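>>> got a predicted structure here, sequence first:
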Amino acid sequence: MIYAYTVPGRKDQAWDRTVGQMHTTGTGLIKVGETTKPTAFERIKQQLNTAYPGLRGVDILLEEEAKRSDGSWFGDRDVHRALVTQGISKEQEWFEATLDEVKAALVAVRNGTAYESQRTQDFPMRPEQEDAVAQTAGYFLSQGGGTHAPKVLWNAKMRFGKTFTAYQLAREMGFKRTLVLTYKPAVQSAWRDDLLGHVDFEGWHFVDRTTPVNVADELADGADPLVWFASFQDITGKAAGGGIKERNETLHYIEWDCIVLDEYHFGAWRDGARDLYDPTEKELAEVEEPDDWVTEEDLGLNSKHYLYLSGTPFRAITNGEFTEDAVFNWTYVDEQNAKAHWDDADGQNPYVDLPGMKMYAYEIGAPATEWANDGEFNGFSLTEYFKAQKADPESKSKKVERGTYTFNDETRVKDFLEMLRGKLTEQMKVQLLGVSGKKAPFPYESADFRDAIQHSVWYMADVGSCFAMRDILEAHPYFNGFEIHVA
């Protein structure tokens, strides 16, 4: 194993260095060593336990297997050498370096590549990511020469790694020009970091709205692979004179190898049809699950392939927008099955860092459904059920104390809290249990759930309901055992 750590005194030590035209400053010295023991902790404890009992105050920053891509082993001196060649100073095995610089040196030694301080990731694809790339590449190749550019949907949940895998598809297909369009500009950092941080994409370039126009144009004319990231809101926005924004002119002239539509379920785009969802721009209205969907014709751009990414593409699948062989599916169930049935003979389980995930649903019994559909209760609203108001409507104070807000019907809210603990009123027993009388396990009653909800988030309709719920929970004989925060 190669490991890195720092200790009190050294972790706060400032340093600076100048190499060529680059000046770098940082804080903290890092020790880089090696061991044949199973963990870095065991080796470091041998060294430091006397000075730091139980390694209190010692920060273990890194521990990785010291094996090259070809299967041969390397040692800490190889990593030291890679660091020193970059002008990084050392005192014995203590380096004036950042953790990312140490990671980059480790990656360079492992892969036999040139040192590049940005590229600290070298993990491979997981099996399902390889399957997505292989299936999609096969489909794209089989559809070549048609009148319409082929399109594929990845129906994959969070944690699948859609950005990294999309880049691997571009790499597999030899794409030189890839455009990523999204309804959620906030995902920009993930797309940038995956491209610029992984060794597989060395030499690739990333362009976004912050890239100077002349630089973007130069990269677009170059030979290196290019990924251009943009939001629908930006590319459809007009310049002051009414035309296309200057920074977006070039992307309209490029024949893209692939256009990737990220977070496809979040919005639609038809010229002038409706406002677009963009949480970063207050003047744009929020629209979720719209009636219209993007088509290739809507884009006004030229591409040879289209890749759609979404964790919840329900409408697209229901409407039959994609043929069965043009959809790759990956669910949490698939992920957890792969984790549970991984064969250790195939190497380390790649799903070991993905926590278990369990999902439960309650089926509403017929009596409760009939009651809810009855004229008096039809249109039942949780907002109304948990409606709260100021205890003193005349008060102008903005300070919120206990008792400032109260529920309109505190009794039914208390009944609801008791229901969560499996304690049902006679009326609830009739409505929820029906003829069978069989009660489902409730979240704060069943041992199956209790450990899973030591931490939970409750969404209320408004601020008043949040404070009223806090007060009622803190006065409750069971829920007052939790630490309650109003966010």
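Nice, I can see it.
>>> rest of the way, CA atoms for contacts and neighbours
Will do.
>>> could I get the full set of strands for the stretch 51-200 of the chain?
Secondary structure of the stretch 51-200 of the chain, counting by DSSP state E, counting those that start in this stretch: strands at 59-64, 90-91, 94-95, 151-156, 177-182.
>>> contacting residues for the closest residue to residue 264 other than its chain neighbours?
Closest residue in space to residue 264, ignoring its immediate chain neighbours: residue 310 at 5.3 Å, by C-alpha to C-alpha, 6 or more residues apart in numbering. Residues near residue 310 by C-alpha atoms under 8 Å, 6 or more residues apart in numbering: 153-157, 262-265.
>>> ok, which of the strands of the stretch 51-200 of the chain comes nearest residue 242?
If you check each of those against residue 242 by C-alpha to C-alpha, strand 177-182 wins as the nearest, at 21.7 Å.
>>> neighbouring contacts of that closest one?
170, 225-232, 255-264.
>>> ok, back up a step: got TSV for the strands of the stretch 51-200 of the chain, with mean neighbour count and distance to residue 127 too?
As requested, the strands of the stretch 51-200 of the chain are exported to TSV (neighbours: other C-alpha atoms under 10 Å; distance: least, C-alpha to C-alpha, whole Å):
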stretch	mean neighbour count	distance to residue 127
strand 59-64	16	21
strand 90-91	12	40
strand 94-95	19	37
strand 151-156	23	14
strand 177-182	23	24
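>>> of the contacts of strand 177-182, select the buried ones using a PyMOL command.
The PyMOL command for the buried members of the contacts of strand 177-182 (criterion: 16 or more other C-alpha atoms under 10 Å) is given here:
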select buried, resi 170+225+226+227+228+229+230+231+232+256+257+258+259+260+261+262+263+264
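>>> okay, now the one to match up with it:
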Amino acid sequence: MTDPTSSVQTKQGVRKIYAYTTPAEESVDWLNGKGNGRVKIGHTTRSVAERIREQFGASSTDRTWYPRGEWDAQAEDGTWITDHMVHRYLSKRYRRVPDTEWFEVDPEAVWEAVEVLKNDPKARPKGKDCYELRGEQRAAIDAAMTYYEADPSNRWFLWNAKMRFGKTFTAFKLAERLRSKRILVLTYFPAVDDGWSEEIEDHVDFEEWQYAENGASYEDGDQVQVSFSSFQMLEHKTLGKNRENANTKADALRREIAAVNWDLVIIDEYHHGAHHPARREFVSSLKTQRILALSGTPFRAIAKGDFATENKFDWTYLDERQALADWAKKETCEANPYEELPAIHFVGYRLPPHAALTGVDGDCDLTYSPTTIFKADKDGFKNPEAVKDWLQSLSTLSGSARRAGGVPPPYHPDFTGDVLSHVLWLLPSKHSCDAMKRLLEDGWFPGGEGEVIQVSGSEGETGKPAQITKKVRDKIAAAKRSITLSVGKLTTGVTVPEWTAVFHLKAGSSLESYLQASYRCQSSGSINLRNGDREVKTNCFVFDYDPDRMLVVMGDYIKSLKGSGAPLDDRSNAAFPTVIFDDEKNGHIPLNVSDIENELNNYLLKRRPAELMSDSMRLLEDAISAGGLNKALCAQLVKAGKSKSPHHAMRDLDPSLFKSKTPGTIIGDNGKQSAKSTEVADENPKNDEIRAIKEAMLVFIKSLGHLAYIGDLREASVEDLFKVDDELFEKIMGNDKDQVREIIDGAGLDRVQLNAMIQKILMWENFEFVVSGCRNRDELGECGKWYPSDEEATYAFSLQPNR
């Protein structure tokens, strides 16, 4: 028989089961009188010796310990066994010291238990889970209880908690604390149903609970009853193909739910439909005093003021990383519960020059967009050569990277090694997925061969999200390497532990959708190594091929953290997803929180300033289309704009009367629509004049933000700007206060949106306008002259993971 105490020499990141004893425990007599000596059993993905030393704590006077075994935890089927499995297996055969990981057992018996569990799946314990609340989960429950108990009228509470927080288990423990008997789980995303039912089935604390979906019996009784439904079901979208029959079922279900007195209503995946008026009205009308909203990305709801500090609890990626570091400092013998959650790294790359600058018709297209590059129809990619260039770049070092010793591309072995064994690619359309599948299967799979799994497109997997997830995981299990192609499927509410990276290959996406999709790879799992071995996943990656978008999203995320009161200090910088900025001049520079903010400022103000004003520009376009810009308004804009804008059309513009498109209706000098007239409106102005007016309005809107900045108005609204002294006001705006009011009103600009725009400008603590160096009242000489950037660096982002 193999020596059970022999150590398996495995690399960092591979889970090991270990056993050890101490001088105080090695000679303790067993209670059954059949032996002596106790051993403690745990598991870790780090050095066993390091993990054991941590368990003694700084105050321990005697840290002596003796190893009794260290074994590879990888099972024959490629899965991993845990110390809890070993504990439960041994507990049926040997005595366990109550509430500890110590057993009265020989080391050889531990080794035998490990081997049995690895080789025989049927031997693995199938009893109920018995894990307990973590510290942050208890804190979430305490925060909700404090709010609910403070005032009977307090109904809504939000858990803003990232993926892997354990929302299902924690929500049920809150219900237990509230002594709830009737619990309704409503979701905007029905794919999460399985998680709620499995929690009741699998955990010992909910052994007597009842679970039902749609049309449950709500009879009085002592047992806790949990009912699950989704708004898709309530709106007849998943209740059958016959529309009339579906409407009838949906109406009956809504009436049934509305008739019950609920002790607790839980809204899962809250971000998906929080701003749908009818849905929120339905939830608010339910008979309940307690509503718990759950979301990992509720940024819009927080920004709107739906939740404040007193009725929300936050658990972010930064909190998770800090908890991981803090646990190692504790004087505890318990395993670190955060140890197996991989660190996530965000990486931004700009597409190769050929791909980025060549439009679908071969023309030069300086507008960067992955959607343009990966545009496809039923016949394939519009620009297949550009896509092939990109596929080749995934595993090939560019010349600049070789010269600068920079970070290589995603699939290069020097960068990620074997980490990218199974990944998710998000593409712009179903046709893109079809075309990409054909290319990958035609020899363009990065780094060699692999399985292509399609969940969107003509060959995409079909069924409910849980069914699609199972199909994907089955295919992944049969492949050493794989790429899953999707447009939007499997990007929220599901877990595929095998995924180690997400590739964003389409433009757009809100902060909520972006992070929901990105965090699909940040779940505990394992990695297939090329040598046939497996190791625990300790790092995962998000690769974004629209680095400008990534920068904005990261900036919005930082803003949301600040809005939640999260301290962004040096510890936050260390824990924040590591991003590195790369250009040919500066090489690869790590970006911490402050760096991201500064780069975002530069991006917003130098690279694409119109994006900062997108809401107001849409209003402006509407005003132009409707003929809402009158002669006086144009003249005032030109007065300011001619001196501030280098736009050739602005310099040469002859202000004309902008009239309504509607024949017989004229927009007068007062900016208001007059009564119908027999006079026919003039032709629309020329395109260059429209562009010039847009340019002038952009200068005007920027000047409002500049005025707030120079005027030291850190919490400014539009109305506050008129409190600035007249000289400074006219110097910056190019018009006096009355004229500026007339421009705002005449253009139909929404003051609420202007207020939001000004706040966006002022949201960064280290904000610096690029306005000819003018940053204060002492530098007013050239103030207000806005110039586009003459030299725009080509941005690329890449990442050096924390090793």
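Done, it's in. Remember, predicted model here, so these are calculated numbers, not experimental data.
>>> before we move on, the earlier item: so which of the contacts of strand 177-182 of structure 1 are in helices?
Using DSSP state H, the members of these that fall within helices are 170, 232.
>>> thinking again about what came up before, for the residue nearest to residue 264 of structure 1, what is the corresponding residue in structure 2?
Residue 310 of structure 1 maps onto residue 295 in structure 2 when the alignment is built from TM-score structural alignment.
>>> mind checking how far that match is from residue 174 of structure 2?
16 Å (C-alpha to C-alpha, to the nearest Å).
>>> the strands of the stretch 51-200 of structure 1 into a markdown table, with extra columns for distance to residue 440 of structure 1?
Putting these into a markdown table (distance: least, C-alpha to C-alpha, whole Å) gives the following:
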| stretch | distance to residue 440 of structure 1 |
| --- | --- |
| strand 59-64 | 46 |
| strand 90-91 | 63 |
| strand 94-95 | 59 |
| strand 151-156 | 31 |
| strand 177-182 | 42 |
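>>> what's the burial count for the nearest residue to residue 593 of structure 2 once chain neighbours are set aside?
In space, and not counting its chain neighbours, residue 593 of structure 2 is closest to residue 573: 5.7 Å by C-alpha to C-alpha, 6+ apart. Residue 573 of structure 2 has 16 neighbouring residues, counting by other C-alpha atoms under 10 Å.
>>> from residue 68 of structure 2, how far out is residue 573 of structure 2?
Counting by C-alpha to C-alpha - residue 573 of structure 2 and residue 68 of structure 2 are separated by 40 Å.
>>> kindly report the same for residue 109 of structure 2.
According to C-alpha to C-alpha, residue 109 of structure 2 stands 11 Å off from residue 68 of structure 2.
>>> who's more crowded, the two?
Neighbours of residue 109 of structure 2 and residue 68, each counted by other C-alpha under 10 Å, are more numerous for residue 68; the result is 21 against 14.
>>> from residue 91 of structure 2, how far off is the more buried one?
19 Å.
>>> coming back round to it: next one: the match of residue 310 of structure 1 from residue 168 of structure 2, what distance?
Distance of residue 295 of structure 2 to residue 168 of structure 2, computed by C-alpha to C-alpha: 11 Å.
>>> with residue 91 of structure 2 instead?
In terms of C-alpha to C-alpha, residue 91 of structure 2 sits 28 Å off from residue 168 of structure 2.
>>> just residue 89 of structure 2 next, same as before
For residue 89 of structure 2, the distance to residue 168 of structure 2 - C-alpha to C-alpha - is 27 Å.
>>> ok, now residue 133 of structure 2?
12 Å.
>>> cool, and residue 222 of structure 2?
Distance from residue 222 of structure 2 to residue 168 of structure 2, counting by C-alpha to C-alpha: 22 Å.
>>> which one of the two is surrounded by more residues?
residue 168 (19 against 9).
>>> can you verify my assumption that that one contacts residue 195?
Yes: taking C-alpha atoms under 8 Å as the definition, residue 168 of structure 2 is a contact partner of residue 195 at 7.2 Å.
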